[in-house]
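Visitor: Build me a model:
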Amino acid sequence: MAEDRGDFANALDLAQFGHMHGAALRLHATAVAYEGRGVLILGASGAGKSSLALDLIAFGAELICDDAILLEADTEGLSLRAPPERLPMIEARGIGLLNAGPLVDQAALALVLYLQDMPQPRLPATRMAMWRGHFARLLGVNARVPQTSAVVHALRHGFAPLA
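Guide: Reported below is the predicted structural model:
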């Protein structure tokens, strides 16, 4: 679902969210794969990354990793990969550590969700995230407003064409 339109000049540089780990960028983030498409969930500690991942898992996504993810770039684009020390669990704040269920080791990056505790515009402009010259669709998400079904719908059916 990498986009060929959007605001490339003002793309969010994913490098600011992590540090280099060999050839990969190691991010404090959570990632799932939905029908083979990778979803990277960014946000501050306590923003709701794991909660949103659990919601997506309830819709059929599979966990790549909770709290740490490796972002890699190659000629095909960006991909998400679990670090070698991944544990098969996910945190449910206030409940405890849960078995993750089905895991997947990697997926091509399709969508970046950036959790922010601020109102989001009703119809936001198309935004992009980038790393090493590759781009993916970026959505600012208010974790306090349930939007999981809209994210799943976008992964299944895509976004409407830009006017």
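Visitor: Only C-alpha atoms from now on, for both contacts and neighbour counts.
Guide: Fine.
Visitor: measure the residue nearest in space to the middle of the chain to Ile95 for me?
Guide: Among the residues of the chain, the one closest to the centroid is Leu40, at 1.4 Å (CA atoms, centre = their mean). Applying CA to CA, to the nearest Å, the value for Leu40 to Ile95 is 23 Å.
Visitor: how about this one, so we can line them up?
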Amino acid sequence: MTGEPPVHASTVAIRRRGEWAGVAILGPSGAGKSDLALRLIGRGWRLVSDDYTRMWASDGALYATAPERIAGRIEARGVGIVSVATRPVARVLLAVALLPEAVERLPEPEFRRFAGVETPVLALDPRPASAVEMVAAALERV
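Guide: Model prediction:
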């Protein structure tokens, strides 16, 4: 792992096809990163990191973990800091960029480079109830 600063992202993972697949949820403070992560956790996903994520590349793959001081906890706005089921490390296969408005119906594919690894990006308005299903569907496509 390099000494690069953490990425402003909450990261969650789900077991699929025998491996843990991670999704980094990107956005500024108040964009809904933790809220979307909590909804995914409610559907069986595991928290890797809330709000800040350490990322590094290994053998061409992107991995994520929590900075030690925040590991295992997530902020539930209006409730406080809570402990949830976690995954200490996950391979990140998708990034979700949170937007405050509806997104284009059929956008061109987007990518962002993290630790030198080109990663697909899903632009998403996190407010609709279907946001959880959109993340799961997008992950199935990578």
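Visitor: Report the TM-score for the pair.
Guide: Here the TM-score for the pair of chains, by TM-score structural alignment, normalised by the length of structure 2, is 0.86; 137 aligned residues with a CA RMSD of 1.8 Å.
Visitor: thinking again about what came up before, now for the residue nearest to the centre of structure 1: what does it line up with in structure 2?
Guide: Superposed on structure 2 with TM-score structural alignment, Leu40 of structure 1 falls opposite Ala24.
Visitor: quick one: contacts for that match?
Guide: Neighbouring residues of Ala24 of structure 2 by CA atoms under 8 Å, 6 or more residues apart in numbering: Ala9, Ser10, Thr11, Val12, Val92, Leu94, Ala95, Val96.
Visitor: For structure 2, just list every one of the helices.
Guide: Listed in chain order, the helices of structure 2 (DSSP state H) span 33-41, 131-140.
Visitor: Give me the mean distance between the longest strand belonging to structure 1 and structure 2.
Guide: Here the longest strand in structure 1 is taken by residue count, with DSSP state E as the criterion, and it is strand 106-115. Taken over the aligned residues, the distance from strand 106-115 of structure 1 to structure 2 averages 0.7 Å (mean CA distance after the TM-score superposition for structure 1).
Visitor: What is the corresponding segment of structure 2 for that strand?
Guide: By TM-score structural alignment, strand 106-115 of structure 1 lines up with residues 89-98 in structure 2.
Visitor: What are the contacting residues of that stretch?
Guide: With CA under 8 Å, 6+ apart as the test, stretch 89-98 of structure 2 has contacts from 13, 20-27, 31-33, 48, 61-66, 119-126, 135, 138-139, 142.
Visitor: List the ones among the residues you listed that fall in strands.
Guide: Of those, the ones assigned to strands by DSSP E are 13, 20-26, 48, 61-65, 119-124.
Visitor: And the buried ones among those residues, selectable in ChimeraX?
Guide: This is the ChimeraX syntax for the buried subset of these, where burial follows 16 or more other CA atoms under 10 Å:
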select :13,20,21,22,23,24,25,26,48,62,63,64,65,119,120,121,122,123,124
